[in-house]
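Asker: Prediction below, plus the sequence it came from.
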Amino acid sequence: MWESYLTGLVVCGGIIMAIGAQNAYVLGLAVRREYHWWSAGLCMSADIILLTAGMFGVSAFLLTMPNAMEAMRWLGIVFLSWLAAQALLRAFSGRQGLNAEAVQGHSLTKVIFATLAVTVLNPQVYLDTLLLIPAIGAQQESAGIFVAGASTASILWFSLLAWGGAALSPWLSKPIAWRMIDGLIGLMMATIAVHLVLASAAFS
């Protein structure tokens, strides 16, 4: 039982850390303290729902719908490219650093919809939570315990992003710090988009 839990914890933890779009967006909100716990909570909830669904049958259904997966892939490419362009524009043009009087740039509604978009329009999320992780979980003694371990990894990771980003915000009062952060986020988003394009070309 504990072996199934630890396997889910380690496997899911490593995969979630590699899903850059969600991580970059949550971290960006956290360092600005813009509803970052709402965003992190949505990411956790989405992971738990998708992991549970993947372990109990959705993965087999999706394998019969390659066109749907390809459509999601291209929607994700467009959205990630848009986020990358925005971040890189901010990196080149610059903006104010963080301070106590800074006006929040995003409303809660915008944060919720953007978080959902980063999650829903990222085909890597589906490949990992509905196909790859369940394939490993199917080999475990207990599928339920494996999902519990995988869900724990998601909760711990996004909590760390939300808390760590907010904790670092006092050191991010200089505009140059935000240029660096925006540049890294933009490059990460662009890299993921290019990777999705290449993956689509490879399967076509």
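Answerer: Cool, got the structure.
Asker: from here on, contacts and neighbour counts on C-alpha atoms
Answerer: Will do.
Asker: So the most centrally placed residue in the chain versus residue 74, what's the distance?
Answerer: Nearest residue to the geometric centre of the chain (CA atoms, centre = their mean): residue 22, 2.0 Å. Per CA to CA, to the nearest Å, residue 22 is found 17 Å from residue 74.
Asker: same deal with residue 31?
Answerer: 29 Å.
Asker: and stretch 25-36, how far from the chain's centre?
Answerer: 13 Å (CA atoms, centre = their mean, to the nearest Å).
Asker: cool, stretch 121-128 as well?
Answerer: On CA atoms, centre = their mean, the centre of stretch 121-128 falls 9 Å from the chain's centre.
Asker: any residues touching it, and which ones?
Answerer: If you take CA atoms under 8 Å, 6 or more residues apart in numbering as the criterion, stretch 121-128 is touched by 15, 19, 21, 50, 69, 72, 73, 75, 76, 77, 79, 119.
Asker: hmm, 7 Å instead?
Answerer: 69, 72, 73, 75, 76, 119 (CA atoms under 7 Å, 6 or more residues apart in numbering).
Asker: Kindly report the same for stretch 43-63.
Answerer: By CA under 7 Å, 6+ apart, the surrounding residues in contact with stretch 43-63 are 129, 130, 131, 134, 143, 147, 151, 154, 155, 158.
Asker: Just those: which are in helices?
Answerer: When DSSP state H is applied, these are split such that 134, 143, 147, 151, 154, 155, 158 fall in helices.
Asker: Provide a list of residues in contact with the last one.
Answerer: Right, residue 158. 40, 44.
Asker: Could you give the number of residues near the nearest residue to residue 86 once chain neighbours are set aside?
Answerer: Spatially, and ignoring its direct neighbours in sequence, residue 86 is nearest to residue 186 (7.5 Å; CA to CA, 6 or more residues apart in numbering). Using other CA atoms under 10 Å, residue 186 is surrounded by 25 other residues.
Asker: Then residue 92?
Answerer: Neighbours of residue 92 under the rule other CA under 10 Å: 12.
Asker: From residue 14, how far out is it?
Answerer: 32 Å.
Asker: here's the one I want to compare it with:
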Amino acid sequence: MNAPDYISGFLLGLSLIIAIGSQNAFILKQGLKREHIFFISLFCAVSDALLISAGVAGFGAITVQYPQIVNIAKIAGMVFLIGYGLQSLYASVRISHAITVDGQAVTGLKKALLLCFGFTWLNPHVYLDTLVLVGMVSTGASSKLAFGIGAVSASFFFFFALGYGARLLRPLFTKPKAWNLLDAGVGVLMFYLAWHLYQS
């Protein structure tokens, strides 16, 4: 395997997903609650792998030729973010239950994966980052395969590290008030991201 291309792909992939966003905020929250971390991290990583593979294979040219694909995702993403933001703000003003602190699952796996699906596939920026940007940069690599594997590896590394690493912050969330503040922060973040989508 071409090591320089692998490293370039890894660093690019990591730089694109490390910024806090709706998907990362959701994984962080699930990691703090220890709810379905493995399946959620796997879903996000596999989704990224599919999109990155498509981008490296040249699918990004289709999104450039047919921008309405991204526009549809943009509208759907705004609606989804506003809805989840309202839900988070509502959760921030109610009393948190001890069950969210002792590690027992509150959110069912099916619901968690559906939410994760929305944060991932209804985010138009993920298409621009993976299909277009990664696809374009990969054309300069001597080994597109090594570059793509590097970018995919970054996704698997980051999502699992975020999900399982969230437990290090767990002592800060032993009080229900901390969960209220987290929900409020997530709610505000969702509205900001929806506004950012509207402006883009």
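Answerer: Now that the structure is in, tell me what you want to look at. Remember, predicted model here, so these are calculated numbers, not experimental data.
Asker: Distance to residue 36 of structure 1 added to the contacts of stretch 43-63 of structure 1, as a markdown table?
Answerer: Converted to a markdown table, those look like this (distance: CA to CA, whole Å):
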| residue | distance to residue 36 of structure 1 |
| --- | --- |
| 129 | 22 |
| 130 | 26 |
| 131 | 28 |
| 134 | 28 |
| 143 | 31 |
| 147 | 25 |
| 151 | 19 |
| 154 | 15 |
| 155 | 14 |
| 158 | 10 |
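Asker: so which two of these are the farthest from each other?
Answerer: Within the contacts of stretch 43-63 of structure 1, 143 and 158 form the most distant pair, 22.8 Å apart (CA to CA).
Asker: What strand or helix carries the alignment partner in structure 1 of residue 112 of structure 2?
Answerer: Per TM-score structural alignment, the equivalent position to residue 112 of structure 2 in structure 1 is residue 111. Assigned by DSSP states H and E, residue 111 of structure 1 falls within helix 108-120.
Asker: Quick check: the match of residue 112 of structure 2 vs residue 43 of structure 1, distance?
Answerer: 12 Å.
Asker: Spit out the contact partners of the match of residue 112 of structure 2.
Answerer: Contacts of residue 111 of structure 1 (CA under 7 Å, 6+ apart): residue 39.
Asker: try 8 Å this time
Answerer: By CA under 8 Å, 6+ apart, the contact set of residue 111 of structure 1 is 35, 39.
Asker: how close does it get to residue 164 of structure 1?
Answerer: Separation of residue 111 of structure 1 from residue 164 of structure 1 (CA to CA): 19 Å.
Asker: any chance you could map the helices in structure 1?
Answerer: Along structure 1, counting by DSSP H, helices occupy 2-18, 20-32, 36-53, 59-62, 66-93, 108-120, 123-126, 133-137, 143-168, 175-203.
Asker: And these: which comes nearest residue 99 of structure 1?
Answerer: helix 20-32 (9.2 Å).
Asker: Show residues contacting the closest one.
Answerer: For helix 20-32 of structure 1, the surrounding residues in contact (CA under 8 Å, 6+ apart) are 17, 35-37, 39-40, 43, 80, 98, 104, 115, 118-119, 122, 158, 161-169, 172, 181, 185, 188-189, 192.
Asker: Please pick the buried ones from those.
Answerer: 35-37, 39-40, 43, 80, 98, 115, 118-119, 122, 158, 161-163, 165-166, 169, 172, 181, 185, 188-189, 192 (16 or more other CA atoms under 10 Å).
Asker: Contact partners for the closest residue to residue 98 of structure 2 other than its chain neighbours?
Answerer: Ranked by CA to CA, 6+ apart and with sequence neighbours excluded, the top spatial neighbour of residue 98 of structure 2 is residue 176, at 7.3 Å. Taking CA under 8 Å, 6+ apart as the contact definition, residue 176 of structure 2 lies against 95, 96, 97, 98, 101.
Asker: Of these, which is the most crowded?
Answerer: Counting by other CA under 10 Å, top hit in the contacts of residue 176 of structure 2: residue 101 with 19 neighbours.
Asker: can you tell me which residues contact the counterpart of that residue in structure 1?
Answerer: Residue 101 of structure 2 maps onto residue 99 in structure 1, with residues paired by TM-score structural alignment. Residue 99 of structure 1 makes contact with 170, 173, according to CA under 8 Å, 6+ apart.
Asker: how close does residue 99 of structure 1 get to residue 177 of structure 1?
Answerer: Applying CA to CA to residue 99 of structure 1 and residue 177 of structure 1 gives a distance of 13 Å.
Asker: And for residue 202 of structure 1?
Answerer: Taking CA to CA, one finds residue 202 of structure 1 at 38 Å from residue 177 of structure 1.
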